[in-house]
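**Q** coords below, sequence missing:
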């Protein structure tokens, strides 16, 4: 009997180890993601750091840089032209989301109001990815004077024209009023896809949106740490409303 329990314990440990390893190099099941990560000959612009091992294609990386990209028909300039210094951060955010193979520990199924999986265009999303303090702070600083009419860009838009427009009655305001703190921007704008942290780049405890590929991808070690130790306790997953009309959720 003791031998049997020992064998069962060993099998359980092997399964747990395999499960942890499986999230260290993976792509989420979403609209433009590859089935498995792998090298790309070249990725466009700010997506280039992931070219050696990416979940995006070169074509997707080009779409990430367009003001009104075919990727989701989403228009950054919904309240006037977004300043370039701000737009660079949203491009980098898109590159991380589309290209990174290191977000496995934070991938969740997208569920409707009653619990079913919403497979209209993606089955999975990221939730509470611990973003490095510098990345979030610099994002807010670059965008504080940009203008928007929505706090949560995942929902609430008027899509009747085929792209996102501000809903009737909404007011365009500077980011610094819509998102008073860097944490508000990083956590609220994409329905808690990111989590603001006080962790710093290079510490191995937070995901970097920006990195120099010449020094390797620091997010590999971060994903390994959280896969082994469990992702940080977080609020209940955001649930996509079954009646939501947004095309970009």
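**A** That came through, no problem. Since the model is a prediction, treat every value here as computed from it, not as a measurement.
**Q** Could you use CA atoms for every contact and neighbour count after this?
**A** OK.
**Q** Wasn't residue 10 part of a helix?
**A** Yes. Under DSSP: H, G, I helix; E, B strand; the rest coil, residue 10 sits within a helix.
**Q** That one: what's it in contact with?
**A** If a contact means CA atoms under 8 Å, 6 or more residues apart in numbering, then residue 10 has no contacts.
**Q** what about it, distance to residue 22?
**A** 18 Å (CA to CA, to the nearest Å).
**Q** Also residue 111?
**A** Distance from residue 111 to residue 22, by CA to CA: 22 Å.
**Q** So which of these two has more stuff around it?
**A** Taking neighbours as other CA atoms under 10 Å, residue 111 and residue 22 compare with residue 111 leading, 20 against 13.
**Q** what's the spacing between the residue nearest the centre of the chain and residue 30?
**A** For the chain, the residue nearest the mean C-alpha position is residue 97 (4.2 Å; CA atoms, centre = their mean). Using CA to CA, we find residue 97 at a distance of 10 Å from residue 30.
**Q** another structure for you, compare them:
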């Protein structure tokens, strides 16, 4: 007499297992091709044919507008009223990397696996530990090592009384190479661990490139997919069953 109920129960759990797998797949897909909820980001990525300068690689699919891409190239833009030359004029070869950093942050729809909630007045989400390619991080440091700054973390601690960022009174302007002794220090500390230094190389499919040749396609699409599929938290937790329709819950 217990045979049929046992077979029934096995079938029910098979259905639930399949649904759990679907939930896991949906969780992975949900972080692909998305824009974070932040100050200047679009709600959804899409084509932007007029993206400016270094932001142009994202023309085919972007989270930024043309206006935002123009602002990313200004020394003290309306985007955040942030002044690169807070100690002295930043060399062009160094500024190139900060413009590229801004374009990646504002325009990329491939940062979903690293988006986290943020408790700030100007954004609800932020990126954390985005794995930067070794060459991108090291060239950033090499081209900026002789530029000058007064702070290690550029996200906070500035004097904003003038309406733009100024060095705190207790700080001293020094070359980057003293404030950021290694490439990893620059890439990881300057934006509160938004980026993570890696030993992965450009083109490996395992690290995010700050710049790419649009004619050859966006390599960061595959990188985001790889990390989405290998996230430790991508599988639904046991409580995910609570998301099932009542008709299916009644089978338990």
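**A** Looks like it came in fine. Please read these numbers as outputs of a predicted model, since none were measured by experiment.
**Q** Where do the helices of the first structure begin and end?
**A** Remark: helices assigned in the first structure by DSSP state H are 2-22, 58-63, 84-99, 133-143, 175-178, 182-188, 219-229.
**Q** Which residues does the third one contact?
**A** Helix 84-99 of the first structure is contacted by residues 32-33, 46-47, 50, 54-57, 60-61, 64-65, 76, 139, 142-143, 146, 209-210 when judged by CA under 8 Å, 6+ apart.
**Q** average gap between that helix and the second structure?
**A** Comparison of helix 84-99 of the first structure with the second structure after fitting gives an average deviation of 0.2 Å (mean CA distance after the TM-score superposition for the first structure).
**Q** ok, so what distance separates residue 52 of the first structure from residue 141 of the first structure?
**A** Residue 52 of the first structure is 30 Å from residue 141 of the first structure, by CA to CA.
**Q** Any chance of the helices of the first structure in TSV with distance to residue 156 of the first structure as columns?
**A** Formatted as TSV, the helices of the first structure follow (distance: least, CA to CA, whole Å):
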stretch	distance to residue 156 of the first structure
helix 2-22	35
helix 58-63	23
helix 84-99	19
helix 133-143	21
helix 175-178	15
helix 182-188	13
helix 219-229	32
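**Q** of all these, which lies closest to residue 106 of the first structure?
**A** Nearest to residue 106 of the first structure among these is helix 219-229 (9.0 Å), distances taken as CA to CA.
**Q** Next, the angle from that closest one to helix 2-22.
**A** Helix 219-229 of the first structure runs at 150 degrees relative to helix 2-22, counting by axes from the mean of the first three to the mean of the last three CA atoms, to 10 degrees.
**Q** In helix 219-229 of the first structure, which residues are buried?
**A** Neighbour-count burial for helix 219-229 of the first structure flags 219-227 (criterion: 16 or more other CA atoms under 10 Å).
**Q** ok, now stretch 66-73 of the first structure?
**A** Quick answer for stretch 66-73 of the first structure (16+ other CA under 10 Å): 66-69, 71-73.
**Q** cool, and stretch 15-34 of the first structure?
**A** 20-21, 23-30, 32-34.
**Q** Over to stretch 95-109 of the second structure?
**A** Applying 16+ other CA under 10 Å to stretch 95-109 of the second structure flags 95-109 as buried.
**Q** Can you state the residues of the first structure onto which that stretch aligns?
**A** Aligned by TM-score structural alignment, stretch 95-109 of the second structure corresponds to residues 87-101 of the first structure.
**Q** same thing with stretch 178-198 of the second structure?
**A** Under TM-score structural alignment, the alignment places stretch 178-198 of the second structure onto residues 177-197 of the first structure.
**Q** Quick check, residue 226 of the second structure in contact with residue 208.
**A** No. Here residue 226 of the second structure does not reach residue 208: they are 11.1 Å apart, not a contact under CA atoms under 8 Å.
**Q** Can you get me a residue count around the spatially closest residue to residue 159 of the second structure that is not a sequence neighbour?
**A** Of all residues not flanking residue 159 of the second structure in the chain, residue 166 sits nearest, at 5.0 Å (CA to CA, 6 or more residues apart in numbering). Residue 166 of the second structure: 19 surrounding residues under other CA under 10 Å.
**Q** my guess is residue 166 of the second structure contacts residue 88, does it?
**A** No. Between residue 166 of the second structure and residue 88 no contact is recorded; they are 11.3 Å apart, counting by CA under 8 Å.
**Q** shared neighbours, the two?
**A** With CA under 8 Å, 6+ apart, residue 166 of the second structure and residue 88 have no common neighbours.
**Q** which residues sit in contact with residue 36 of the second structure?
**A** Residues near residue 36 of the second structure by CA under 8 Å, 6+ apart: 43, 112, 115, 125-126.
**Q** Just give me the match in the first structure for it.
**A** Per TM-score structural alignment, the equivalent position to residue 36 of the second structure in the first structure is residue 28.
**Q** any idea how far residue 201 of the first structure is from that match?
**A** For residue 28 of the first structure relative to residue 201 of the first structure (CA to CA), the value is 24 Å.
**Q** Next: residue 191 of the first structure.
**A** 23 Å.
**Q** do residue 219 of the first structure as well
**A** Taken as CA to CA, the span from residue 219 of the first structure to residue 201 of the first structure is 10 Å.
**Q** what's the closest non-adjacent residue to residue 206 of the second structure?
**A** Residue 206 of the second structure's closest residue in space is residue 223 (CA to CA, 6+ apart), at 5.5 Å.
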